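[1] Could you look at this predicted model? Sequence included:
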Amino acid sequence: MPQLKYEQIAESLRARISDGEFGPGDLLPSGRDLCEQWSVSRATVIKAMDVLRGDGLVVARQGSGFTVVEAPVARPAGRRASGSSRISGGSPFRRLGVPGKEVPSARVAEALGLESGAMALRRDRLMLLDDGTPLSLVTAWFPEEVADACPRLSQKGPIAEGTTHYVARTTGRSPVRGIDLTSVRLATGSEAGHLGLTEPAAVAVVLHVASDSTGRALVCEEGVTPAHLWELTDSYPMGGSRTE
């Protein structure tokens, strides 16, 4: 399906930010300039900016327009329903180590559909609370075919537009199905160290897998959150007043 005009504008700006043309804190082209460049109304430009703002990529500055965020946010693993924005549930984060290829655990390999011994690209991030203390440790695993097609995944720093948009824009493969599996176990020594926990410590683990329209996995994220910081609330309609 062809992109609508506002989607094209948002995608163009997203690519320019990702390519480094606009860095953190930089002012984006004015609404008037974008209207002229794309031959669209101001309402269309505003809609495009709303998309980028929903992704946590830009912020509005009163009297000056839109600027690239200086402190990007990310979400914990899972809960990526269609229509949810990147800033919904997003938190500041810190990258850990340098991304690299290694053999994932059997659980992750199965989730990605990898053969035994196959490599995947690993990226770690530590989600933070507002006071800077650890919230969740998230390890993202990308199949080699995705990692090789998306070289920015191997860089240490954050990807301004977010990995989901970057992978979709680069490979043409968008996530259409997500599966989240939640379990509880004790933290490993490494996990406890990153999360500031005293062992033994219980943690909730969310295994999130995003797949494209062909059913091939794009990424598997394993999010580890201290038990005292993890909760899940569901709100849903219930039928009538009848009881059974």
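    Done, it's in.
[2] make it CA atoms for all contacts and neighbour counts henceforth
    OK.
[3] residues contacting Glu199?
    Going by Cα atoms under 8 Å, 6 or more residues apart in numbering, Glu199 touches Ala187, Gly189, Ala192.
[4] Recalculate using a threshold of 10 Å.
    Listed by Cα atoms under 10 Å, 6 or more residues apart in numbering, the contact set of Glu199 reads Leu186, Ala187, Thr188, Gly189, Glu191, Ala192, Gly193.
[5] how about it, secondary structure?
    Secondary structure, DSSP: H, G, I helix; E, B strand; the rest coil: Glu199 is coil.
[6] again with Gly178
    Applying three-state DSSP: Gly178 is strand.
[7] doesn't Asp212 make contact with it?
    Yes: look at Gly178 against Asp212 with Cα atoms under 10 Å: they come within range, at 9.1 Å.
[8] here comes the other one, which I'd like you to weigh against the first:
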Amino acid sequence: MDAKYRLVADQLIAAIDRGEYPVGSVLPPLRELTARFDVARGTARAAVAVLVGEGLAVVRQGVGTLVCASRPTSRPTPPPPPASPRPGLPEVVLSGWTSADAEVATRLGVASGSLVVHRIRHHRTGRRVVQIDQQWVPAEVAGRIEEHTGQDIADRDDTPYANLTDLMRQAGLNPVVAAVTLSARMPEQPECATMRIQATRPVLVAHHVVHDSTGRPVETTTTVGSADRATPMFTIPVS
């Protein structure tokens, strides 16, 4: 199922296509969107970010979010991703905007509900997924990366790179892993399905935070890996 922000964004896009919000009009403010769709403020903000990212709207200080285009009836088909990632490298399976929950916000040093980029990566042995990474990057950092490199890390088709270290370095962030915590627990149902493991087999969990050269958090990742001895060594990427 799509995240809530994507569902809200799709409804706003449909309203633009119907002419409910013509080009040049102002979208409802966040407080109105939260009430209309019964979502949190961060979710509404992420939905608006989708429209901005797709070139359908633009934010104007003191005015609001202006509709600047409608979705064309036919869009060019993006080139398909590679059939499979190179051996040993993780594969980005999801990337988009979301709002940070309390735990992620604490790790990144931002307010709960702040807009962040959420990326999910899979590590495979053959066709089997043996490790799942969930990565969050603050909106400010994502914007800086795009400004310096032209890469939109919230768009999987635009930036399919599994490792963001080089992009962060090009943006002058000099990422360094500053904190790592490790634990073990029983797997959740989606993890069992993705990694094809039994609910009675424990998984290893790592939370790590990456800081820039000033000590500011620029990325955090939660990694879940199979504790099966037959799988590769549990790895923690820098970014």
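    Yep, that arrived. Computed from a predicted model, the values in this text were never measured in an experiment.
[9] If you map the contacts of Glu199 of the first structure onto the second structure, which are still there?
    Counting by both residues aligned by TM-score structural alignment, their matches' Cα atoms under 10 Å, the members of the contacts of Glu199 of the first structure that carry over to the second structure are Leu186, Ala187, Thr188, Gly189, Glu191, Ala192, Gly193.
[10] Pick out whichever of the contacts of Glu199 of the first structure sits closest to Val167 of the first structure.
    Looking at those and their distance to Val167 of the first structure, the nearest is Glu191, at 27.2 Å (Cα to Cα).
[11] and that closest one, what element?
    helix 189-195 (DSSP states H and E).
[12] Likewise for Lys156 of the first structure?
    Applying DSSP H and E, one finds Lys156 of the first structure in no helix or strand.
[13] ok, and the closest non-adjacent residue to it?
    In space, and not counting its chain neighbours, Lys156 of the first structure is closest to Val98: 5.1 Å by Cα to Cα, 6 or more residues apart in numbering.
[14] in what helix or strand does that neighbour lie?
    Going by DSSP H and E, Val98 of the first structure is part of strand 91-102.
[15] equivalent range in the second structure for the helix or strand following that strand?
    As assigned by DSSP H and E, the chain's next helix or strand after strand 91-102 of the first structure is helix 106-112. Here helix 106-112 of the first structure aligns to the second structure at residues 102-108, judged by TM-score structural alignment.
[16] how about the strands in the second structure?
    Taking DSSP state E as the criterion, the second structure carries its strands at 57-60, 64-67, 91-99, 115-125, 128-138, 176-185, 203-211, 217-226.
[17] Distance to Thr106 of the second structure for those strands - can I get that in TSV?
    As requested, the strands of the second structure are exported to TSV (distance: least, Cα to Cα, whole Å):
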stretch	distance to Thr106 of the second structure
strand 57-60	27
strand 64-67	29
strand 91-99	13
strand 115-125	13
strand 128-138	12
strand 176-185	13
strand 203-211	11
strand 217-226	10
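[18] Could you say which of these is packed most deeply?
    strand 217-226 (a mean of 25; mean count of other Cα atoms under 10 Å).
[19] how close does it sit to the first structure?
    After superposition onto the first structure, strand 217-226 of the second structure lies on average 0.8 Å away from the residues it aligns with, using mean Cα distance after the TM-score superposition for the first structure.
[20] between that strand and strand 115-125, how many degrees?
    Counting by axes from the mean of the first three to the mean of the last three Cα atoms, to 10 degrees, strand 217-226 of the second structure points 30 degrees away from the direction of strand 115-125.
[21] How far away from the center of its chain is strand 217-226 of the second structure?
    The chain centroid and the centroid of strand 217-226 of the second structure are separated by 12 Å under Cα atoms, centre = their mean, to the nearest Å.
[22] elements contacting that strand?
    Applying 3 or more Cα pairs under 10 Å, 6 or more residues apart in numbering; DSSP states H and E, one finds that strand 217-226 of the second structure contacts helix 102-108, strand 115-125, strand 128-138, helix 139-149, strand 176-185, helix 189-195, strand 203-211.
[23] what's the matching range in the second structure for the strand or helix carrying Ala15 of the first structure?
    Element membership of Ala15 of the first structure, judged by DSSP H and E, is helix 5-18. Alignment of helix 5-18 of the first structure against the second structure: no match, by TM-score structural alignment.
[24] Let me see the contact set for Leu195 of the first structure.
    Counted by Cα under 10 Å, 6+ apart, Leu195 of the first structure has contacts 126-128, 133-137, 187, 189, 224-226.
[25] farthest pair in these?
    For the contacts of Leu195 of the first structure, and using Cα to Cα, no pair is farther apart than Leu128 and Gly189, which are 19.2 Å apart.
[26] From the contacts of Glu199 of the first structure, list just the buried residues.
    Leu186, Ala187, Glu191, Ala192 (16 or more other Cα atoms under 10 Å).
[27] Quick check: the gap between the first one and Pro200 of the first structure.
    In other words, Leu186 of the first structure. Distance, Leu186 of the first structure to Pro200 of the first structure, by Cα to Cα, to the nearest Å: 7 Å.
[28] what sits in contact with each of those two?
    Common contact partners of Leu186 of the first structure and Pro200 (Cα under 10 Å, 6+ apart): Ala192.
[29] and the contacts of Leu195 of the first structure as JSON lines, adding distance to Phe66 of the first structure?
    Listed next are the contacts of Leu195 of the first structure as JSON lines, based on distance: Cα to Cα, whole Å:
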{"residue": "Leu126", "distance to Phe66 of the first structure": "28"}
{"residue": "Met127", "distance to Phe66 of the first structure": "26"}
{"residue": "Leu128", "distance to Phe66 of the first structure": "25"}
{"residue": "Thr133", "distance to Phe66 of the first structure": "30"}
{"residue": "Pro134", "distance to Phe66 of the first structure": "30"}
{"residue": "Leu135", "distance to Phe66 of the first structure": "29"}
{"residue": "Ser136", "distance to Phe66 of the first structure": "30"}
{"residue": "Leu137", "distance to Phe66 of the first structure": "31"}
{"residue": "Ala187", "distance to Phe66 of the first structure": "42"}
{"residue": "Gly189", "distance to Phe66 of the first structure": "43"}
{"residue": "Val224", "distance to Phe66 of the first structure": "34"}
{"residue": "Thr225", "distance to Phe66 of the first structure": "34"}
{"residue": "Pro226", "distance to Phe66 of the first structure": "36"}
